[in-house]
Each structure stands twice: as C-alpha cells, then as structure tokens.
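>>> Quick one: sequence and predicted model below, then my questions.
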Amino acid sequence: MESLFVSLDGPKGAGKTTLLEAITKVLRADNKKVIRLCEKKSDPFRGETMALVNQLARNPTLELEWEVCRRLADSRAWISQHVLPKQPSNSIILMDRWYPSDAAFRRTVPFAEILQLNIERNVRTPDLHVGVVTAPEISWARAAARSRGLGSTVIHKLEEHIACTKAFEREIAHHGWVLCRNEGTVEDATMQVISEIYSVL
C-alpha cells in the first residue's frame, strides 16, 4: 500500500495541532505507522518566503502576494519531490498545513489560481483534505490565550480573522474537502477525522 497523505488546514487557533496529536495517538494505538510532517518545517526555502510575507504585511501589493503564492507552491513541489517519497510506503502521513490553507490567508489572489499554481508544479494532492474550523470568535480567543498569541504575520484583527474563516469555509464547500468543526470536544473531532481516514484507507 502506498502512503496515505492527509492534510489538515485552516485558520489560526482552530486547534489543528492539538487535533493532529490526538489523531496520531489513536492511529498509533491501532498499530498504524504515522508520520507527522509540518509544511513550514519541511520547507528549505521558508526563511526567504517569510521575509516576503513580512514585507507583504507592511506593504500589501498584488504583485508581492503573487510572488508569495508562487514561492509557497515551489516549496510544496520540492516537498512533494524530496520529502514525501521518502516516507514508508504503508504509512499515514499527517501534514500540518498544505495548499488549502492558502484559501484562508491569501487576500487578493483567487484560490482557484493558487490551486492552478500547485497543479502546474505537480504538487502532491492529499488523499484526504481536512478543513478544521471553528466560529471565528472561538478560534480568535483560543489563539489569543496561547503563549505565542496568534502568531500570524497576515492576520492582525478580529475582522480579518472572520474574513479569513469565511473564505476558507467557502473553499471547503466548493472543493468538497472534509469539514471538521472543532468547537466541541477534541475526542469528537478526532473520531470524525479517524473515521474519514479509515474510509479512504
């Protein structure tokens, strides 16, 4: 069996990392081989891209946002070519963020065009896209309560976070990704995603 590639994407504070940890624990308890990867930690060009993101935050232009989108797609192509093929063939790869997350954070470049950038570069398509969301007020409060805060170079105000969440939910519906509303218990959200994973295994 080839590796199963699952991405968890969504706005800040939606609880992706906590959910990933819980999913990993359940799958490993069932003797599954789980590989946890994070897009930003697998990307050798991250420093240069984040310098552009910071520039974009100070001086938002369409041209600069396009450059950020192209660089992120190039990075995913690199990960698709150099990192994902090295994982064990019968493993479940859980990726913390992949190109669906651009649907939440990009402001001016339409997501259809971002998707096209990724397709043209042969970025690997996840076998399962999971969009993790909460009501924006909940994820905003959760993020604000963390020691690192929101930790976003893109989102600075609740209004922006609300817009980001709505944009992401529209793309989840449009592309038929799995919607995981992570407002209840972590156990409920975990079992929903586990059930989706087993349905595609």
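Arrived safely, thanks for sending. Numbers count the residues shown, from 1 in each chain.

>>> contacts, neighbours, all on C-alpha from now
Fine.

>>> So which residues make contact with stretch 81-98?
With C-alpha atoms under 8 Å, 6 or more residues apart in numbering as the test, stretch 81-98 has contacts from 1-10, 16-17, 20, 32-39, 42, 76.

>>> let's bring in a second model and compare:
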Amino acid sequence: MKPLLFVSLDGPKGTGKTTLLEAATQRLRAQGHKVIRLCEKKSDPYRGQTMALVNQLARSPSLALERQVCERLAESRRWISQQMLPKQPPGSVILIDRWYPSDAAFRRLVPFEDVLALNMAKNVRVPDLHLGVTTAATVSWGRAAARGRGLGSTVLRGLDEHVASTEAFEQAFSGRGWVLCRNEGTLEAATEQVVAHIRRLL
C-alpha cells in the first residue's frame, strides 16, 4: 500500500503561499492525484491558547514568552501528527498550509535551531517535502498592502521587520535540502515549480 506524501508549504506574509497551495491542489487533482489540504491553524486544537500567548508576546516581547509560544506550536503539531495525519487515506498527497519552518519567519528571539530541535523532540511529523514560498520582501510587502487585511500579522509591524522576517526564513531553508520556490512571476510558473517538486516524489 502506497504511503501518503506529506508536503508543507511555508513562507513569510504576502508571498502568495496560500494562493499557490490552492493552485497546486487543483493541478495535482486534475492529474489524477488524491490531494488533501490541511491548514495548521485550522487543525490546531490549542489555537486559542497559542494566540493568547502570541498577543501577549506582541505587547511585551521576551525570550521566555516566545519559548512558550514555540512550545505550544510544537505541541499542536505533535497532536496533528498523531491524531490527524494517520487518519488520511494511504497514497494521498497531504498539503499543509504552514508547519514548523514558518517559525523561522515569525519567531524573533528563539533561534530556529532551537525551534527545530523542540519539534523533533516532540516527534512532530517531518514532511517528505519542505516547500518555502518566497519573494523579495518589497514584493510581498506591496502585495500585502494591496489586500484588505494588509500584512495581517500580529508579530510584524513594519517593512524593516518584514525584511528581517524574509531573510530569516530564507536562511533557515539554506543548506537543509529544503526547496525554496520564488513566486515573483506568474501564478502558473510558480505552480509548475511546486507541482514538479511534488511529482518527483510520487
């Protein structure tokens, strides 16, 4: 029986990650693949508790509080790994909107190596493919400014912080064998990149 393929899509705000995930889903389904889309925040049974900590962190940044946020997120991913992923049909492609690589963009005090170690210690499922969606920070900032909700971030407040977020995210992907997908051209071109990487593992 063919195992499921678990793929995470992560990225800074405004890079078009969720739009790209939807387009890749449609393309893969059209090619006859069973695709299940999950969203970390919608699957998280502890989301309310976590966001309360995130809001507190935004008001009063501290290393200790940010570590609590990382701990809560890792615990949620452990739950998803153990309670949701095993229930998905064998042979399906699971595309999840955000997983632990996203912490590299939004956690500013806890080193990403510590975040990664925490998730591994909790036996969080390691994706078969880590896909990072990225653009130049000025491009994603402009896209975010054009939409009704703006950047939509509790953590980031200005362009300088968004630039730092983008750089930290790209650095986290560097040298790990994880895949960065540039999404600065057409949606069609970016979708083709994502689908091609997934199909190599099918």
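On my side now, so go ahead. Worth saying up front: this structure is predicted, and the values here are computed from it rather than measured.

>>> just to revisit the earlier point, so which of the contacts of stretch 81-98 of structure 1 are in strands?
Judged by DSSP state E, the contacts of stretch 81-98 of structure 1 include Leu4, Phe5, Val6, Ser7, Leu8, Asp9, Val34, Ile35, Arg36, Leu37, Cys38 as members of strands.

>>> Now the two most distant members of these.
Taking C-alpha to C-alpha as the measure, these span a maximum distance of 17.8 Å, between Asp9 and Val34.

>>> okay, these two: which has more neighbours?
For Asp9 of structure 1 versus Val34, the count of surrounding residues by other C-alpha atoms under 10 Å is larger for Asp9: 24 against 20.

>>> Which residues are in contact with that one?
Lys16, Asp96, Arg97, Trp98, Pro100, Ser101, His129, Val130, Gly131, Val132.

>>> Next step: those residues restricted to helices.
Those of those mapping onto helices are Lys16, per DSSP state H.

>>> What are the boundaries of the strands in structure 1?
Under DSSP E, structure 1 gives strands at 4-9, 34-38, 92-96, 128-133, 178-181.

>>> Any idea which of those strands gets closest to Leu27 of structure 1?
Comparing those by C-alpha to C-alpha, strand 34-38 comes nearest, at 7.1 Å.

>>> The closest one - contacts with which helices or strands?
helix 16-29, strand 92-96 (3 or more C-alpha pairs under 8 Å, 6 or more residues apart in numbering; DSSP states H and E).

>>> between the first one and strand 34-38, how big is the angle?
Put plainly, it is helix 16-29 of structure 1. Comparing the axes of helix 16-29 of structure 1 and strand 34-38 via axes from the mean of the first three to the mean of the last three C-alpha atoms, to 10 degrees yields an angle of 160 degrees.

>>> what sits up against helix 16-29 of structure 1?
Applying C-alpha under 8 Å, 6+ apart, the external contacts of helix 16-29 of structure 1 come out as 8-10, 33-34, 36, 94, 96, 132, 186-187, 189-191, 193-194.

>>> that older thread, tell me which of the helices and strands packed on strand 34-38 of structure 1 sits most buried.
Burial of those is given as mean neighbour count (mean count of other C-alpha atoms under 10 Å); strand 92-96 ranks first at a mean of 21.

>>> distance between that strand and the chain's centre?
Taking C-alpha atoms, centre = their mean, to the nearest Å, one finds the center of strand 92-96 of structure 1 at 10 Å from the center of the full chain.

>>> Would you check the span in structure 2 matched by it?
Mapped onto structure 2 using TM-score structural alignment, strand 92-96 of structure 1 spans residues 93-97.

>>> quick one: that stretch to structure 1 mean distance?
For stretch 93-97 of structure 2, the mean deviation from structure 1 after alignment is 0.3 Å (mean C-alpha distance after the TM-score superposition for structure 1).

>>> Show residues contacting stretch 191-198 of structure 1.
Val6, Ile23, Leu27, Leu128, Val130, Cys180.

>>> Can you check which helix is longest in structure 1?
helix 62-82.

>>> Sounds good, over and out.
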